Each structure stands twice: as structure tokens, then as C-alpha cells.
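Colleague: Below: sequence and its predicted model.
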Amino acid sequence: MKIAFLVRDLCHMGGVVTATQNLAGALAEKHQVEIVALRKVRDESYFPLDGRVRVRALTDLRKHSASYDGDDPLAHEFPARYPYPKTEQKPLVSRLAEKRLLAYLDGTDADVVVSSNPRITVLLAAARGRYMKIAQEHSMPGIYEEQIQGPLFGDAYRRLDAITVLSPEERDNLGGLVPNVRDRISVMPNCIPDPGGRVSDGSSKVVVTAGVLKPHKNFHGLIDAFATVVERHPDWRLRIYGSGVEEAALRRRIHERSLYNHVHLMGPAFPVTAEFAKGSIFVLPSLREPFGNVTVEAMTRGLPVVSMDCDHGPRNILTSGTDGLLVPLDDTEAMAAAINELIEDEDRRVKMGREARRTAERFAPGPSAERFEAIVAKALSRSDVVRALPGTADCTVLPDGDVQVELARRETEDEVPAGLRLVCRDVRNAKEPVHVPFVHGTARIPRRGTLADGLWELGLASGEGYEKALRVGHCDVTDLVSPRHEPGGQGLEMLLPFREQTGHLRVRSRVRPRYSEVTGLEVMSDSVRIEADSWSGEEIVAGAAVAAVNRKDKKRVLLFPVAWAEGTRFGCEVPLDSLTAEHRHEEEIWDLWLRPADGAPVRMSKLATDVLEPFKVFKYPRPVRERSAGEASAPAKGGANRAAWWSRRGAPDPQPAAPSRVEIRPYFTTAAQLAFKTVTL
């Protein structure tokens, strides 16, 4: 099997680089492996790489190189499709690198292509190649910026054959964020080989740690904890390996705590494992750690670990009390106590160090290669099952409002696979999925009591639990043009299926126990006439009114009595002058409610329709009313109510405000609720 790993570059120090190189080397024992880097800026990687792994750089930015690409104008342009941080002043990954990556993806003969970078994953997912596509997430997708989450969660992940994450917790988190891909998420810890060399005997009075010097690594907390350790054990030292933006701040902290003889910033070390062997205890003070390569690297050198119990890596590596100690997150005192505990019990420290070496074997090349091969095998099995499933369905809203989903006729006359279900997943993942069985290729979603209010994506679930998103063939919502209002019915329950932008099938469910549907709105020269229908089960009787409630000041309410009523249908007239007279600011919004003679107010909306976004379709004229400066509430544009201000002081306004013009805008909000906006012109 030929396996290709895609990385931004191998020219920086980081966990992704080491993890990718280590796994590539592990797989090279049985497979043909290459690493494809978008850029190259130095001659060698900081970390050792198995000689059997081929490295291909798509752009070469080394000025001394014969293949230097810096003279190409595209090497200095931003890419077109590779998601880029908006804050960047110049591209780290260029348009040239992007073009060459796309060409590589179109022409590679690899059987499996693995992206180790979420931005690259977006391009891999859209590639036309027939190879297996896998994304390795080395961080937490839930904390990615929206610019990356959007394309990943929206479409890229669902185009992949497999997604790997570092811990079971992250599998659950990502499955919650993107529920329609949870069946292809697997846990794949990083591969950390034993580098060989000296192993700690636990006798040195040195505590070690390592990592990039950034705030979430919490080295300042470790310095504070070590101040407590030094009070009891002044002959022990702390060595911090690494570099980063916090270096100066950490050095100030060391000096402020008078720890300059006990705590030392050692700078970066290659390989750092040789330095770990000089210590007797390793500490991981991180506040967030998806995995923690350095933790396993220290364990290979026989060091017990004291670690914050942060999300999610440490608790999936350590067994607290056996090969290390987990302490509560951000608890500096507990961290100091744990370090003291191991310092003061040498026998336990040495025993834990031996157990740590055994734990580290779980992440060695052999087990890591087997895990990856199992993920590929699972993805192949899933792919075979999913490929055999129908991918397109016709959807119809039946006269009673139920939604019928019928699998499109397949090229063969094969029967629908046994156990096939229609799975409805809440797009926001706030509600449990709903499963509906297929009977002879047809599933029916009842309008009432099935889908809670919200947006649902529809797909297929096989008997094995694999899922496939459904694309829309034909979608018939004709019976929703004039949906039936059941006499005496309690509220609104309506399902509106539609084709999402990517072609997949979704259903908008609207559930309102008490509801008032706007059926007509006529804009006159001096008023707006509203017709509506109450779907709440009670008839409209004398005393009912329509209320316009100011959105910012709920105490400001205008009441308009119902002019006529026939059962649940009713009408009222809103005089434009009443809105004009009450207009006090440059812009105000009034939300419309039905106030029955008895009972709570009901929001007036436009949901009983086949139109998915009523605010884009139902548009109305915007009449303008002019009023004189003497009207009590008339403000001058951009200022306070001058006339009222002078009136309260018992004096005439020396500069009366000019007559103002107010535009009245009837409209439906994005939630399809009726409102009036008044605007000073």
C-alpha cells in the first residue's frame, strides 16, 4: 500500500511534525510511504526521519537551492482555496504551493492520502482522486477559528473516508459538533518511538519539563509551584526546555520569586529525550493538551510524570498512582504537593519510572502502525457498505403534512438493504437524532410529534451503523403552498423539506404550541391592514387586539383593536400616524403580537408556507409620513427631542425643529416574525 502524508512543512519544531514523521517511519516497515510538504525553508528537519520515507517538497524557498522558487511571482501571492488567517500580512503557504498541491492530488498514485493540517484537509476533501482520504486532527477542532470550522464542518469532513483524533473525549466532542461524520471518527494517539540511549535512574535532584513557551502551557504556574517545592527541598532544580513568546515573562517570574538558582530556562534541545534522562521527574503543567508528545518521550526515559488533568491527553496516557500523578487543573498547590510527594519517596519514584517505560510502549511504532492499518481497514469496510447504499431520494410533503422520503430507483433491481433507516440529525446537535425505518424503500416522517423545532439533516443509516448523507432528487412541497389549518387544532407543527446548497436533503421543522399566521398584509396610504389566522385552537372574540411592542423598551406598547373576526380568522388596521407619533429615535423596531381577549400574547409570524426564507420573498411598500415639529414625540434627525426638552422647561424652542419625515417599513424578520421598523429620513 502506498501512503502519502500531507504537511505544511517539516521545517519547524512542533508535535505535528514529530508525530507525522514517527508514524510515517512506523508504516515504512510494510508500506511505501512519502511525506509531501507544501514548502521547504531549511535543509533538514529538526527531528530524525526514517530513511525509507521519501520527502517531496512542492515549493523550495531556500535561496541557495538550485530549485529555488522564490523568483516565481506566485510564490508571494495568497492562495485561492487554501483557508488563510485574515490577520496574515504575507502568505506562509503561497498560491504556487497551492497549485502544485492540487496538481499532486489530481495525479498521485497513492492508495491513501493523509492530511495532517486542517487547512490542507479542505483541499484534500475536494480533490477528485479515487484514493482513500484521511484527516488527522492533532488539535481540537472545537477551538478552530470560524474560517476553518466553516468549510471543515460544512462539507469537507463528510467527503473524507476517515478522521482520526487523539483521544476518546475528542472523538465524542467532534462527533457532537459534526454528527453526520461520527461513524468515521477513530482514536489515533501519536506515535512516539523509544529513541534509545540512557535511561534515568531516578537519583538526580532535577525536575524537567519541555514545550513551546506559550500561555496555555502554564509554565508560570509551574514556576510558582516550584517555589513551594524549594522551601522544603532547596537542593532540587527545575529545567524548562523550549522557546517561545513567553520566554522574557517567565524569566521575570523566576527573578521575582528569587528562583534564579533553582529554575533554569534551558532553551530548545535536540533531541530533548537525552536531556530528560538527566532528570528524575517530568512535569506537564499545561492547561490544554490534546495529546502531549513530550509526556511519552519523558516516559521512554523512565521518568514518572506529574501532570495537570487537562483536556484530554494526559489522562489517556497516564494511570495516576501507577506511572505518574494527575492533579486538578490549574491547581498550583496540588502540583507542588505531587512533586514533593515523588521527591520524598525515592522508591516510589523509581518504581513509577519503570512503569512509565512500560506505558510508553503503547505508543511505539509497532502498535501505532497496527492502529493506523485497522483504521484503513475499517474505512474500506465502511466505504464498501456506504457505496452500496442509495445516495438520492425523492421527497414529498403529503396532503396531511407528513413528509415521505422515497429512495430513488437504483440502476439494478436489488432490494433495499435490511435494517436501513432514515436518520434525522439536528444540524446544531442540540437534540437526539430521530430514526425512521424504511419499508420497501419508503420512509414517512409524521408531521406531529416527530421532529422538534429546528433544522434537520436527513441521511441513511445502515444496519452496521454507517451513515450516508442523502441528496435530493425531486422535492415536492406543493401541498404547503396553502397548508391546511385544522379547525380546533392546537398550534403549528409543520415540516418543510428542501435542498441544501450542497444538494443534501434537509427539513425545517416548525413547532409552535400557540401560533398566529399572517395571511395578508395591505399597505395603504394612511394605514396597514393585517389579516391573520390563529392556529392556537381558540376563536377570536371581542376584546382581542394586535399589540406593537417596542423591541428595546417593552413598556412602550401600541394597541390596535381587532376590526373583524370570523372564528379563528381576524383582521386589524394599524394607522401609520400612530407609529409616526410614537417614533422617538432615528430608528425603532416594533414587534407584532396577537393579544386575545383571554390568554397570553401570541407572536404573529409567516411560517405556514412553502417558502423557506419568508423575509426574502414577502416584501412590502414603505410609506412615508410627514409630521410637524409640534408633535410631542417628534425628534430632529440625529438629535434629542428639542420641542419636548424646551416644553419641559416652560419655554419655547428658540430654534424649532423642522418637520421630519418618517418611513414605515413592514417586514418579516429572519425568524419569519412580523415587525414594523420606523426610520427618520
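Modeller: Received, thanks. Small disclaimer: the values here were computed from a predicted structure and weren't measured.

Colleague: rest of the way, CA atoms for contacts and neighbours
Modeller: Fine.

Colleague: I'd guessed Glu98 sits against Pro79; true?
Modeller: Yes: in this structure, Glu98 is within contact of Pro79 by C-alpha atoms under 8 Å, at 6.1 Å.

Colleague: In terms of neighbours, single out the busier of those two.
Modeller: Neighbours around Glu98 and Pro79, counted as other C-alpha atoms under 10 Å, are more numerous at Glu98. The numbers are 23 against 19.

Colleague: List the contacts of that one.
Modeller: If a contact means C-alpha atoms under 8 Å, 6 or more residues apart in numbering, then Glu98 has Leu38, Pro79, Ala80, Arg81, Tyr82 as its contacts.

Colleague: Check which residues of the strand or helix carrying it are buried.
Modeller: Glu98 is part of helix 95-107 when elements are defined by DSSP states H and E. Across helix 95-107, burial judged by 16 or more other C-alpha atoms under 10 Å covers Arg95, Leu96, Ala97, Glu98, Lys99, Leu101, Leu105.

Colleague: Looks to me like Asp70 is in a helix.
Modeller: Rather than Asp, residue 70 is Gly. No: going by DSSP: H, G, I helix; E, B strand; the rest coil, the assignment for Gly70 is coil, not a helix.

Colleague: Do a quick rundown of the strands in the stretch 201-350 of the chain.
Modeller: Per DSSP state E, counting those that start in this stretch, the stretch 201-350 of the chain carries strands over the ranges 206-210, 237-241, 263-267, 281-284, 288-289, 305-308, 311-312, 324-327.

Colleague: And the stretch 351-500 of the chain, by the same measure?
Modeller: For the stretch 351-500 of the chain, the strands defined by DSSP E, counting those that start in this stretch cover 392-397, 403-407, 421-426, 434-437, 442-445, 454-461, 467-469, 471-476, 492-499.

Colleague: what helices or strands is the first one leaning on?
Modeller: Think strand 392-397. strand 403-407, strand 471-476, strand 492-499 (3 or more C-alpha pairs under 8 Å, 6 or more residues apart in numbering; DSSP states H and E).

Colleague: could you dump the ones you listed to a markdown table with mean neighbour count and distance to Arg421?
Modeller: Formatted as a markdown table, these follow (neighbours: other C-alpha atoms under 10 Å; distance: least, C-alpha to C-alpha, whole Å):
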| stretch | mean neighbour count | distance to Arg421 |
| --- | --- | --- |
| strand 403-407 | 22 | 11 |
| strand 471-476 | 19 | 15 |
| strand 492-499 | 24 | 18 |
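
Colleague: one more structure, for comparison:
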Amino acid sequence: MKITFLVYNIYGMGGTVRTVTNTANYLASRNYDVEIISVRRTSAKPMFDINSKIKITSLFDARRGKLFGKNTPLYKKIIKRALLKIPSMFIDKNEDLYQMFNLFVDFKIISALKKIREGILITTIPSFNILSAKFVRNNVIKIGQEHAHFAGHGEGLQNKIKKNYNKLNALTCLTDSEIQVYKNMLNENKINLYKIENATTMPRETAKLENKVVISAGRYVPVKGYDLLIPAFSKVIEKYPDWKLKIFGAGIEEDNLREQIFEEKAYNNIFLMPKTNNILGEMLNSSIYALSSRHESFGMVIIEAMSVGLPCVSFACEGPSEIIKNNEDGVLVDEGNIDELANSLMALIEAKELRKNTAKMLKRTLKDTPLIW
């Protein structure tokens, strides 16, 4: 059976990219015919390893010098440039990456969707789910994924979801609470709802928890709350000046975060690190994971941290609250409470044996869980 994924940028980083990669690799290893349609292409190869059996189709090559082919006629260049300047008409303005879409990309997405003639299509953001419902053939099984929480979508996008999701064959959510939201909203349409949590591989290695390093990873955007983590860790280093915080990622807030680190005079302890395709390796060299998101539908990085026995301190937003058992395999902190976040980090710093006992328990707990492949 042919299984097609539609994603924004399989060449980038982030929890959705990681999850799609893991799922696609798993399916390909079991001899399914898998294709990933990536709306954008931003590098020569994907950041994460993808099974060679998987076909990758990119709709728009955003790399420098790749805008036009060598023999593109002048009139096509003129048309393409014009379409690239027109804002998207099919991607909702409330999507995080709306500014990265345009009318040219709209046409490419719709054309690609109409060419899918069989099998299963899995779409990964609300606007893609809606486009699937509108433009994909009826004989194709349409599965929408929700990687965010419904309340975090703008009102306009919420209305589109209510109107169009009933045309999907199934919808997957990451948490029980989100399943209940969609059940209440779409139940009369009898759409199939499934809670499918993010999955990762189970590494053999376990973090030794000896290095005086706290780690975090994700896009540099407001929702990830790094502007809250920086002042929290600044309080930590007042008492523990030999500890470091490494934040791996990239994004629009990078300059603001660097300025904040400078204002806190924490530039010898807090480091904005480039995005990496070896986050597990970095976790193995750390002792605590910190998650400071204002909203987090699930938290792929929490599962990855747990898989190497790395204890996590997280704000108690929706997703982490369903993963972490407070004071058992991690610590949950009141949302947005910088002082409590700092105190919880210091408590784990001080309790070396607790960190190591937590690591052992995490490996035992996750060993047989269906979350881990």
C-alpha cells in the first residue's frame, strides 16, 4: 500500500519533522511504499536520516540559486516571481509559518494533492488537513494529524477545522484531552479519532549525568518560552556558576534571545547552539533537560530525553503533564513561573543520586512502552 506524508519541510528540524521521519522509516522498514512530499527544500539532504526506500518529493526548492532551472523560459520566470509575491490564499494566516507560503506554493500543493490516486495520505498541519479534505480523491484514505492543541489555533482556523475535518477519514491527536476536544466538536460526524503519541527509537546508551550541563532544544519562537528559561537559569548560575545551559535550535527570536543573555550577563553560562541532527548525543552528554514552552501539545524532546535517562524539568502545560509523573520521573512546574523553574533545576542539580535513580527508572519504564520503537 502507498503511504504519502505531506509536511512543510522535511529538511528542517522540530518535533513534527522528527516524528514523521521516525514513522516513515518504521513503515518503510516493513516494506510499505512510502513517499514524503515536502513543501519546501532548504538543504541538500534532510537533517535526520531517512530510509533510502522512501521517495522524497519537494515542491519548492528554497536553496540559494535554485529558484529557477537552467533552461527556464523568461516568461515562466516572470510568472513565478509574480506568484511568489502574492500571499497564500489557502494556508490559514494563523499557521505559525504562514509567512513562508505564497500563491505559487499554494498551486504546487494543490497540484500534488490532486495527483495522489490511491493509498493513504497523512497531513501534518491544520491547513494541510483542510486541503486534503477539499482536494484529495474520495478513494484515498485521508488521515489528519494534530501536533498542536485546538485552543492554540486562531478563531478563523478553528472555524475552518469545524467545517472541514468531518471530511477526513481519521484524525490523530497527541493527548487524551485533545481527543476529548475533537470528540465533543466532531462526534456527530463520526470521524475516527485516535490518540497516537510521538515515537522514537530506544537507545542502548544511558546518560551518565556527570556533566554540569542543562540542555533544551527547539525552534527559537515565543511559544517555546526560552525568554523564560534564560532568566530562570540566570538565577541558577548565581548559586551554581559552574553549570551551563545549552539551547539547540534556530528561529526568528535568536537575536532577541542573544540580547537577553547579554543583559542577564549570562554569556559565559548560557549558549544558543546551532540546530543538530544528533540531539540524543547531546542529551547523553547532559544531566538535565529543561522544557519552558508556554504551550506544548506533546513534547517529542521529553520522550527523547527520557529514552536516554535524562530527567526533565518542564512547565506543566498540556502535553508534558500527560507524559511526566511529577516528582517521579521528572518535575512539573507551574506554567510561566520563572522562580519555580529555577528552584526545580537547582533541586535536581543538588540531588545527584536522585538524578541517577530517575535515569534508571526512566529506562525501565520506557523499555516496553508502545511509544518506543
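Modeller: Yep, that arrived. As the structure is a prediction and not an experimental result, all values here were calculated from the model.

Colleague: picking up where we left off before, can the helices and strands packed on strand 392-397 of the first structure go into TSV with extra columns for distance to Val199 of the first structure?
Modeller: Output for those, formatted as TSV (distance: least, C-alpha to C-alpha, whole Å):
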stretch	distance to Val199 of the first structure
strand 403-407	62
strand 471-476	58
strand 492-499	61
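
Colleague: among those, which is nearest Ser660 of the first structure?
Modeller: Ser660 of the first structure lies closest, by C-alpha to C-alpha, to one member of these: strand 492-499, at 41.8 Å.

Colleague: corresponding residues in the second structure for the closest one?
Modeller: Following TM-score structural alignment, strand 492-499 of the first structure has no partner segment in the second structure.

Colleague: and the angle for that strand with strand 403-407?
Modeller: 30 degrees (axes from the mean of the first three to the mean of the last three C-alpha atoms, to 10 degrees).

Colleague: by contact count, what packs against strand 492-499 of the first structure?
Modeller: Counting by 3+ C-alpha pairs under 8 Å, 6+ apart, strand 492-499 of the first structure packs on strand 392-397, strand 471-476, strand 505-512.

Colleague: closest one to Asn173 of the first structure among the ones you listed?
Modeller: Distance to Asn173 of the first structure, taken as C-alpha to C-alpha, is lowest for strand 505-512 among those, at 23.0 Å.

Colleague: Not counting its neighbours along the chain, what's nearest Thr13 of the second structure?
Modeller: Just to correct that, residue 13 of the second structure is Met rather than Thr. Distance criterion C-alpha to C-alpha, 6 or more residues apart in numbering; nearest residue to Met13 of the second structure, sequence neighbours excluded, is Met47 at 6.8 Å.

Colleague: Which secondary structure state does that neighbour sit in?
Modeller: Here Met47 of the second structure takes the coil state, with states given by three-state DSSP.

Colleague: which ones are touching the aligned residue in the first structure for it?
Modeller: By TM-score structural alignment, Met47 of the second structure lines up with Tyr46 in the first structure. The contact partners of Tyr46 of the first structure, taken as C-alpha under 8 Å, 6+ apart, are Leu10, Cys11, His12, Met13, Phe270.

Colleague: Let me know the closest of those residues to Asp476 of the first structure.
Modeller: Distances from Asp476 of the first structure to the contacts of Tyr46 of the first structure, taken by C-alpha to C-alpha, are shortest for Leu10, at 52.8 Å.

Colleague: That closest one: what's it in contact with?
Modeller: Val17, Ala37, Lys40, Ser45, Tyr46.

Colleague: Please repeat the previous calculation with a cut-off of 6 Å.
Modeller: Contact analysis of Leu10 of the first structure by C-alpha atoms under 6 Å, 6 or more residues apart in numbering lists Val17, Ser45.

Colleague: counterpart of stretch 454-472 of the first structure in the second structure, which residues?
Modeller: Stretch 454-472 of the first structure maps onto no residues of the second structure, going by TM-score structural alignment.

Colleague: Show me where the second structure has its helices.
Modeller: Ranges of helices within the second structure are 15-29, 74-84, 103-114, 126-135, 155-164, 176-186, 226-239, 254-263, 279-284, 300-307, 318-323, 338-350, 352-367, based on DSSP state H.

Colleague: Any chance of these in JSON lines with distance to Ile141 of the second structure as columns?
Modeller: Shown next, in JSON lines, are the helices of the second structure (distance: least, C-alpha to C-alpha, whole Å):
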{"stretch": "helix 15-29", "distance to Ile141 of the second structure": "16"}
{"stretch": "helix 74-84", "distance to Ile141 of the second structure": "31"}
{"stretch": "helix 103-114", "distance to Ile141 of the second structure": "12"}
{"stretch": "helix 126-135", "distance to Ile141 of the second structure": "10"}
{"stretch": "helix 155-164", "distance to Ile141 of the second structure": "15"}
{"stretch": "helix 176-186", "distance to Ile141 of the second structure": "18"}
{"stretch": "helix 226-239", "distance to Ile141 of the second structure": "39"}
{"stretch": "helix 254-263", "distance to Ile141 of the second structure": "40"}
{"stretch": "helix 279-284", "distance to Ile141 of the second structure": "34"}
{"stretch": "helix 300-307", "distance to Ile141 of the second structure": "26"}
{"stretch": "helix 318-323", "distance to Ile141 of the second structure": "28"}
{"stretch": "helix 338-350", "distance to Ile141 of the second structure": "44"}
{"stretch": "helix 352-367", "distance to Ile141 of the second structure": "32"}
